[in-house]
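1. build me a structure from this.
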Amino acid sequence: MKKILKWVGLGVLILGALWAAAFFVKSNGKSAIEYETHNPFISSIEKKTVATGKVIPEDEVEIKPQISGIIDKIYLEEGVTVKAGDLIAVIKVVPNEQALNQANGRVRNAELALNNAKIEYDRNKTLFDKGVISSQDFNNLALTYNQAQQEVKNARADYQIIRRGSAGGSSSANTNIRATVDGTILEIPVEEGDQVIQSNNFNDGTTIASIADLSKMIFEGKVDEGEVGKLEVGMPLEISLGAISDKKFDANLKFIAPKGVEEAGAVQFKIEGDVKVDESVMIRAGYSANASLILEKKDSILVIPEALLQFDKSTNKPYVEIATGEQQFERRDIEIGISDGVNVEIVSGLEKDDKVKQWNKTEPIKKGLEEDEEEDSEETAE
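-> The predicted structure is shown next:
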């Protein structure tokens, strides 16, 4: 029994030694890793930033009433194109009882003064015709009579304005709410029956409608303080709208805010740009938009793919490895410039003929190891 166990143990050791030898030979028989190389090339780089915001009309006018009252009738709807002077709505006046009573009393007083002036005028006219009084005295009485007539007209007009909102139902009556500019009605925030307040020195008044020219739009957005210093008025913008994904719009930067606003721990600066509207596309006010700005651009410069760069752990300076022979490389420190996230500018350290090592070779190595492990497991099972 002992002899059998001895021979079994010896057999196991021999098989183990053979397997180890086979694995060692196979491992050393693998081909060496071959690194690809890339040459620097001449290209252009644009460094861009994106500002988020929205597209709004350049000028938006709010129509407010000149008299308080109740909306009696609305004639137009939102989205309708209007001309200056078009009737939008009519207000029904609800007069103040005290003001109405005072206006009525003024009319009665003016009528009494007119009756008295007429009596004096008629009596003195007879005397003037007979030559009893002078021409100057009669002219003074005629002036008083004419002023009394005008006062009655004024008092009655004021009474009608307080009672109805207009003196005679003319097209310029305060109760008629009309468009003051050409454009499109963006919003009518009131309904028939709503009470409105007139615009005055102490109150902005109730907005009955807002009108804007949708052919004149601007982009309004914000940029970070780290990039605002590179912007200049007049720079070109490329506007993309969330609602119109298949079309870009050109614009020019026209305003950069002199003061920033802190948002979520970062200082943001407001910018505006004139958008060149295509007449074939309907742009609605308030569309969300992104503006692409070119912060820096260089043409015909030496570049390499940014993926070829490595950075020294101690100095954080960039370097690459250059081929010196067949799969032989040496380190070379370089100086880089601007980058667009894909390619990076080479300021110094490389020439067009240099062959730069590509680093991303980890996946093929892992794949080879997995295949070897599978083969080894199969051999063990056998």
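2. make it CA atoms for all contacts and neighbour counts henceforth
-> Noted.
3. show me what counts as buried in the helix or strand where Lys26 lies.
-> Using DSSP states H and E, the element containing Lys26 is helix 2-28. When burial is assessed from 16 or more other CA atoms under 10 Å, helix 2-28 yields no buried residues.
4. next one: stretch 142-159
-> In stretch 142-159, residues buried by neighbour count (16+ other CA under 10 Å) are 142, 144-145, 147-149, 151-152, 154-159.
5. what sits up against stretch 42-54?
-> Contacts to stretch 42-54, defined as CA atoms under 8 Å, 6 or more residues apart in numbering, come from residues 219-223, 227, 286-303, 338-340, 343-345.
6. quick check: ChimeraX command selecting the buried ones in those.
-> Buried residues among these (16+ other CA under 10 Å), as a ChimeraX selection:
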select :219,220,221,222,223,288,289,290,291,292,293,294,295,302,303,338,339,343,344,345
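7. mind checking which of the contacts of stretch 42-54 are in strands?
-> 219-223, 287-303, 338-339, 343-345 (DSSP state E).
8. where along the stretch 1-150 of the chain do the strands fall?
-> 37-38, 41-57, 60-63, 69-74, 81-82, 87-92 (DSSP state E, counting those that start in this stretch).
9. now, of those, which is deepest in the fold?
-> strand 87-92 (a mean of 21; mean count of other CA atoms under 10 Å).
10. now do that one: everything it contacts.
-> In contact with strand 87-92 (CA under 8 Å, 6+ apart) are residues 69-76, 164-165, 175-179.
11. for that strand, what is the distance to the chain centroid?
-> The chain centroid and the centroid of strand 87-92 are separated by 33 Å, computed with CA atoms, centre = their mean, to the nearest Å.
12. ok, stretch 70-81 next?
-> On CA atoms, centre = their mean, the centre of stretch 70-81 falls 28 Å from the chain's centre.
13. and for it, what's in contact with it?
-> 87-94, 182-188, 191-196.
14. now the second one, please; I'll put the structures next to each other:
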Amino acid sequence: MKKKYLIILAIIGINFTSCRKSQENKTSPQYKQLTEAVYASGNIYPRNEYKLTANADGFLIKQTAFEGDLINKNQLIFQLESISQDARLEAASNILRQSEANFGDNSPILDELESQLKNARTKLSNDSINYARNKELFDRNATTRIEYERAELAFQTSKNDVSARRKAWLRTKNQLYVDLQNSKSNFKVNAREGDNFRIRSFEAGKIYEIYKKQGELVRKGEAVALVGDANDVYAQLAIDELDFAKVKIGQEVLIKIDVYKDKVFKAKVTKLYPKLNKADQTFRVDAEFIDEKPNTFYGMTIEANIVVSQNPRVLTIPKNYLVGSDSVWIEENGDKKKIKITKGVENLDMVEVKSGLTEKSVLFIGN
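-> Predicted coordinates:
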């Protein structure tokens, strides 16, 4: 980028016009208020800019918003074809419903086991009564040992059967609970996988560009759309590396946008980026608009002046009176003389003279 210094006198109420020349192209230095600025070029971008990307491979089969549309946070914007994943999700959903039925209040599996346990307890109760009666009879020698032992064996068998059936009921219930939790986890995983085929917005904003059309194949990690803040923009500027040291955070920036013709927007420097862009030998600087902001059109080209110093009263001459980089022709006692001067701030139109001339000096162009 060619180094430029612009003077912003129109903004502070002072005309840009060079010192008035005589018909012989003569002039004299004048004290003026001089503002030094660094030239920058760049573009306008929305804040909170991000790209919507795909988390899975698939064909784009549905689109709910288009370029220029305002969108809400977490709004579904695109949907990719997901036949295989939909089938897996449906299978997981069916398994989950079956698991919930198996472990629910009306579980057919648990009802059957509970019924078997109830019958075993009834038999145990009968066998217990029969055992007690036979024991009493045996103690009074009213029955044989064989009948007594048969009743005792039936009672112990029923007792063991009740214990076994209760353990089977608890074991089955615990297993059905584990199956239900696994089914829930499997369903959540498949549902989450299904979300990879649905592309949603991260934040509310405006869609500035869409990179894919319906029916096109989208690869995992591929950008599908560009989204940014619909109400706020900032200026992204490129500063020549020779001027970068002069730029500080908080400095005033005067911005000209081609779309707005002669209108000048005011901003301030908010961020300096320390990395040099080797392609064009520039540094990036961001500026935030003050008061009025331009419309949120993405990438509008701008030119800007960053005010780096303001000199309320300095001796200046028109730049076209310079000979080389530090000399001028003056008239002294009727003779023409070439002398050297010490320059200060300079720009495309004016040069500050620190020494070598006074207000009474008479300058002219050429020999």
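15. give the buried subset of the contacts of stretch 70-81 of the first structure as a ChimeraX selection command.
-> A single ChimeraX command selects the buried members of those (16+ other CA under 10 Å):
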select :87,88,89,90,91,92,93,183,184,185,186,187,188,195,196
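16. mind listing what's buried in stretch 234-243 of the first structure?
-> 236-241.
17. nearest to Gly205 of the first structure among those?
-> Checking these against Gly205 of the first structure with CA to CA, the nearest one is Leu241 at 34.1 Å.
18. alignment lookup: the closest one to the second structure.
-> When the second structure is aligned by TM-score structural alignment, Leu241 of the first structure is paired with Ile257.
19. distance check, its match against Gly205 of the second structure.
-> Relative to Gly205 of the second structure, Ile257 of the second structure is positioned 23 Å away (CA to CA, to the nearest Å).
20. now Val307 of the second structure
-> Distance from Val307 of the second structure to Gly205 of the second structure, by CA to CA: 32 Å.
21. quote the end-to-end distance of stretch 352-363 of the first structure.
-> 29 Å.
22. run through who's touching it.
-> 35-41, 302, 307-308, 320-323, 329.
23. distance from that stretch to the middle of the chain?
-> With CA atoms, centre = their mean, you get 43 Å for stretch 352-363 of the first structure.
24. residue contacts, the match of Leu241 of the first structure?
-> 263-264, 300-303.
25. check Glu100 of the second structure too.
-> So Glu100 of the second structure contacts Leu180 (CA under 8 Å, 6+ apart).
26. what about it, distance to Ser325 of the second structure?
-> Relative to Ser325 of the second structure, and taking CA to CA, Glu100 of the second structure is found at 89 Å.
27. re earlier: tabulate the strands of the stretch 1-150 of the first structure (a markdown table), appending distance to Val267 of the first structure.
-> Below are the strands of the stretch 1-150 of the first structure laid out as a markdown table (distance: least, CA to CA, whole Å):
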| stretch | distance to Val267 of the first structure |
| --- | --- |
| strand 37-38 | 41 |
| strand 41-57 | 13 |
| strand 60-63 | 28 |
| strand 69-74 | 45 |
| strand 81-82 | 40 |
| strand 87-92 | 43 |
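28. mind checking which of those is nearest Ala212 of the first structure?
-> Nearest of the strands of the stretch 1-150 of the first structure to Ala212 of the first structure, taken as CA to CA: strand 60-63 at 4.6 Å.
29. counting by contacts, list what that closest one packs against.
-> Under the contact criterion of 3 or more CA pairs under 8 Å, 6 or more residues apart in numbering; DSSP states H and E, strand 60-63 of the first structure touches strand 209-212.
30. what sits up against the strand it packs on?
-> Taking CA under 8 Å, 6+ apart as the rule, strand 209-212 of the first structure contacts 57-64, 179, 181-190.
31. now do 10 Å
-> Strand 209-212 of the first structure is touched from outside by 56-64, 76-82, 88-89, 177-190, 285, with contacts defined as CA atoms under 10 Å, 6 or more residues apart in numbering.
32. tell me the gap between it and the middle of its chain.
-> Using CA atoms, centre = their mean, the offset of strand 209-212 of the first structure from its chain centre is 19 Å.
33. whereabouts in the second structure does that strand align?
-> Residues 225-228 of the second structure are where strand 209-212 of the first structure lands, counting by TM-score structural alignment.
34. how big's the offset between that stretch and the first structure?
-> Mean deviation of stretch 225-228 of the second structure relative to the first structure after superposition (mean CA distance after the TM-score superposition for the first structure): 2.1 Å.
35. quick one: the helices in the stretch 251-367 of the second structure, in order.
-> With helices called from DSSP state H, counting those that start in this stretch, the stretch 251-367 of the second structure shows none.
36. OK, contacts around Thr37 of the first structure?
-> By CA under 10 Å, 6+ apart, Thr37 of the first structure lies in contact with 308, 321-323, 327, 354-359.
37. 7 Å - rerun?
-> 355-358 (CA atoms under 7 Å, 6 or more residues apart in numbering).
38. now, which of these lie within strands?
-> Per DSSP E, strands hold the following members of the contacts of Thr37 of the first structure: 356-357.
39. what sits closest to the counterpart of Gly260 of the first structure in the second structure if chain neighbours are left out?
-> Aligned against the second structure by TM-score structural alignment, Gly260 of the first structure finds its counterpart in Leu276. Nearest non-adjacent residue to Leu276 of the second structure, counting by CA to CA, 6 or more residues apart in numbering: Phe283, 5.1 Å away.
40. for that neighbour, give its distance to Asn277 of the second structure.
-> From Phe283 of the second structure to Asn277 of the second structure the distance is 6 Å (CA to CA).
41. and if you look at Leu96 of the second structure?
-> Distance, Leu96 of the second structure to Asn277 of the second structure, using CA to CA: 56 Å.
42. among the two, which residue is more densely surrounded?
-> Taking other CA atoms under 10 Å, Leu96 of the second structure and Asn277 do not tie; Leu96 has more neighbours (21 against 14).
43. next up, the contacts around that one.
-> 180, 183-184.
44. export these as CSV, with columns for distance to Ala287 of the second structure and secondary structure.
-> Shown next, in CSV, are the contacts of Leu96 of the second structure (distance: CA to CA, whole Å; DSSP: H, G, I helix; E, B strand; the rest coil):
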residue, distance to Ala287 of the second structure, secondary structure
Leu180, 57, helix
Ser183, 53, helix
Lys184, 51, helix
